[in-house]
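Asks: sequence unknown, structure follows:
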């Protein structure tokens, strides 16, 4: 009658399947080959299943073995998830920050901020959530977030806002575009030109449309997007030109040409948090890192215009 299997047998079986040979499996478990073979033999005996065929002095897994390994792999993946959860709970005891970021800043910008922050505060658990500006503020108010990054038109009496990265939009274009010959791009330069825009309900799109309408200019909008990353990628691919905030170009500086746009279309983001928010010490440290990173990127990109 089959006996109850044990964890060591499962570990030996998994090592054998994934390494391909008894010798390599034994090395993984730091045991001898005879001990490895004994564990596999006992597993077959205890399960009552033929798990391996002996082919040319090697063990070839049967269909039963493959199915069993798939199930074991699923279980081990669950164990790893539990281990990750335990690690997260340990880190939460030392500090936890919930950060809300609008899509425009959810790429390389927040990545730089968090990497530098964790380098100084390695035991803080950070969770990054990407939301619209309105949702960031809503979650700050109900204490689901500690710090938020929003666009410049959001307001709420319960939330403290600090202007961040206030700069004029710049014109970006493919590296070989005819407009690269100009030192500054004007509205008339964009008339009927292939243009990559933002969706109409995006705030920066309203600012751009207002200025171009004032100058009676109609670019040929060939596509639009809800965030800056695809806009910049389409420009880099040669599909058209666009107007974006300089911070959106972080990491793209060598893939697109950048020119100042006249007249200035000012746009800024906001740093948002509750005045009496939790995790005050770590939140303040994160805010300092956001300010520092934003200032460094803006100076670098704007100075290259």
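Replies: Happy to help now that I have it. It should be emphasised that the depicted structure is a prediction, and the values quoted were computed from it without experimental measurement.
Asks: C-alpha only now, for contacts and for neighbours.
Replies: OK.
Asks: what about residue 13, helix or strand, and which?
Replies: Per DSSP states H and E, residue 13 falls inside helix 7-19.
Asks: ignore the last one, residue 221
Replies: strand 220-225.
Asks: what packs against the helix or strand that comes right after that strand?
Replies: Using DSSP H and E, the helix or strand that follows strand 220-225 in sequence is helix 228-236. Secondary-structure packing of helix 228-236 (3 or more C-alpha pairs under 8 Å, 6 or more residues apart in numbering; DSSP states H and E): strand 170-173, strand 194-198, strand 242-244.
Asks: the strand holding residue 221 vs strand 194-198, what angle?
Replies: Per axes from the mean of the first three to the mean of the last three C-alpha atoms, to 10 degrees, the angle that strand 220-225 makes with strand 194-198 is 30 degrees.
Asks: tell me the contacts of residue 187?
Replies: Applying C-alpha atoms under 8 Å, 6 or more residues apart in numbering to residue 187 gives the contacts 212, 215, 217, 261-262.
Asks: against that first model, consider the following:
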């Protein structure tokens, strides 16, 4: 039994004649008749009565056709679904990112992709750097965004961009008059730091430790977003990514910081999973948005 035989059966039943069925299938009338005859022979079943040059479906043939109709409907749905996936008319994209990166990078790209592919469902979760690594490696997410470096066999990494750290100050702070903040300026000042164990915390502590500069570590925050908010509330100063500071431009003062602390960010993909078309489209759009900014 071949799929083409079943399609010929459906065409004949729905159109009423082999001539019209041939037009529907793009075949000759004799080819359609041959497909029906072959199907009946293979099944050992008379699907049609042939009287006076007309085909009339038998009760047994009708029962068989009812099953065929459901089967072909399912196949049609499979074909349509494959077409929609191929043309990005349906599908889902799962992203996980560190909070500052989710807030700072994703909204514009999500807006762009949503306008182009309205039927694609996009879900975003936020987590620590470790959450991003584990979520991507376990293939719970199509890709993640986190600080680099990352070394896991189950993750493929692509560099995304670099950003220099800037010093953020509360509005009206005494250091605001300076064009650039140097590490010594922050000696013995209340400092909002990242939580212990984070890469950003390590980079900052290593720098000040190497220079022998003491800071008053008044508050620890799990993200640069919260750290910048706390600075805006006047609880201290901090060093954060430049792109996060720019998002709070009307609430904090951002100044270049020396020595430079450079942060690297990358895209994380599951090594065990082939990237989908929508993943590639999103990443391409994200890179384009970064070029513009």
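Replies: Cool, got the structure. Given the structure is predicted, the values throughout are model-derived calculations rather than measurements.
Asks: what's the match for residue 258 of structure 2 in structure 1?
Replies: Using TM-score structural alignment, the equivalent of residue 258 of structure 2 in structure 1 is residue 262.
Asks: distance-wise, check the nearest residue to that match once chain neighbours are set aside relative to residue 159 of structure 1.
Replies: Nearest residue to residue 262 of structure 1, sequence neighbours excluded (C-alpha to C-alpha, 6 or more residues apart in numbering): residue 186, at 5.2 Å. As judged by C-alpha to C-alpha, to the nearest Å, residue 186 of structure 1 and residue 159 of structure 1 stand 38 Å apart.
Asks: where do the helices sit along the stretch 151-300 of structure 1?
Replies: With DSSP state H, counting those that start in this stretch, the ranges of helices along the stretch 151-300 of structure 1 come out as 203-214, 228-236, 280-303.
Asks: quick check: longest helix of structure 1.
Replies: Looking across structure 1 with DSSP state H, the single longest helix is helix 63-94.
Asks: which other helices and strands does that helix contact?
Replies: With 3+ C-alpha pairs under 8 Å, 6+ apart as the test, helix 63-94 of structure 1 has helix 7-19, strand 125-130 packed against it.
Asks: the helix or strand that the shortest one is followed by maps to which residues in structure 2?
Replies: What that stands for is strand 125-130 of structure 1. As assigned by DSSP H and E, the chain's next helix or strand after strand 125-130 of structure 1 is helix 133-141. Alignment of helix 133-141 of structure 1 against structure 2: residues 129-137, by TM-score structural alignment.
Asks: buried ones in the matching stretch, by neighbour count?
Replies: Judged by neighbour count using 16 or more other C-alpha atoms under 10 Å, the buried positions of stretch 129-137 of structure 2 are 129, 131-137.
Asks: my understanding was that residue 172 of structure 1 contacts residue 241; is that so?
Replies: Yes: at 5.7 Å, residue 172 of structure 1 counts as touching residue 241 under the criterion of C-alpha atoms under 8 Å.
Asks: list residues touching both of those two?
Replies: Listed as contacting both residue 172 of structure 1 and residue 241 by C-alpha under 8 Å, 6+ apart are residue 235.
Asks: which strand or helix spans residue 141 of structure 2?
Replies: Element membership for residue 141 of structure 2, per DSSP H and E: none, as it lies in no helix or strand.
Asks: tell me the secondary structure at the closest residue to it other than its chain neighbours.
Replies: Excluding the flanking residues, the one nearest residue 141 of structure 2 by C-alpha to C-alpha, 6+ apart is residue 94, at 4.9 Å. Assigned by DSSP: H, G, I helix; E, B strand; the rest coil, the conformation of residue 94 of structure 2 is strand.
Asks: against residue 118 of structure 1, how distant is residue 283 of structure 1?
Replies: For residue 283 of structure 1, the distance to residue 118 of structure 1 equals 12 Å [C-alpha to C-alpha].
Asks: so which of those two has more stuff around it?
Replies: More neighbours surround residue 283 than the other of residue 283 of structure 1 and residue 118, with 20 against 14 (other C-alpha atoms under 10 Å).
Asks: the more buried one is in contact with residue 145, isn't it?
Replies: No: counting by C-alpha under 8 Å, residue 283 of structure 1 stays clear of residue 145, with 10.4 Å between them.
Asks: which residues do these two both contact?
Replies: Joint contacts of residue 283 of structure 1 and residue 145 (C-alpha under 8 Å, 6+ apart) are residue 97.
Asks: what lines up with residue 114 of structure 1 in structure 2?
Replies: Here residue 114 of structure 1 is matched to residue 110 in structure 2, going by TM-score structural alignment.
Asks: now the helix or strand hosting that match: buried residues?
Replies: Residue 110 of structure 2 belongs to helix 99-116 when assigned by DSSP H and E. Across helix 99-116 of structure 2, burial judged by 16+ other C-alpha under 10 Å covers 99-102, 105-106, 109-110, 112-113.
Asks: okay if I get these as CSV plus distance to residue 85 of structure 2?
Replies: Listed next are those as CSV, based on distance: C-alpha to C-alpha, whole Å:
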residue, distance to residue 85 of structure 2
99, 30
100, 31
101, 28
102, 26
105, 26
106, 23
109, 20
110, 18
112, 19
113, 15
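Asks: residue 177 of structure 2 matches what in structure 1?
Replies: Residue pairing (TM-score structural alignment): residue 177 of structure 2 is matched to residue 181 of structure 1.
Asks: ok, residue 280 of structure 2 next?
Replies: So residue 280 of structure 2 corresponds to residue 284, using TM-score structural alignment.
Asks: quick one, what contacts its match?
Replies: Contacts of residue 284 of structure 1 (C-alpha under 8 Å, 6+ apart): none.
Asks: go on, residue 132 of structure 2?
Replies: Contacts for residue 132 of structure 2 (C-alpha under 8 Å, 6+ apart) come out as 96-98, 126, 144-146.
Asks: and with 7 Å instead?
Replies: 96-97, 144, 146 (C-alpha atoms under 7 Å, 6 or more residues apart in numbering).
Asks: what would the residues you listed look like in a markdown table with neighbour count?
Replies: Output for the contacts of residue 132 of structure 2, formatted as a markdown table (neighbours: other C-alpha atoms under 10 Å):
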| residue | neighbour count |
| --- | --- |
| 96 | 27 |
| 97 | 27 |
| 144 | 31 |
| 146 | 28 |
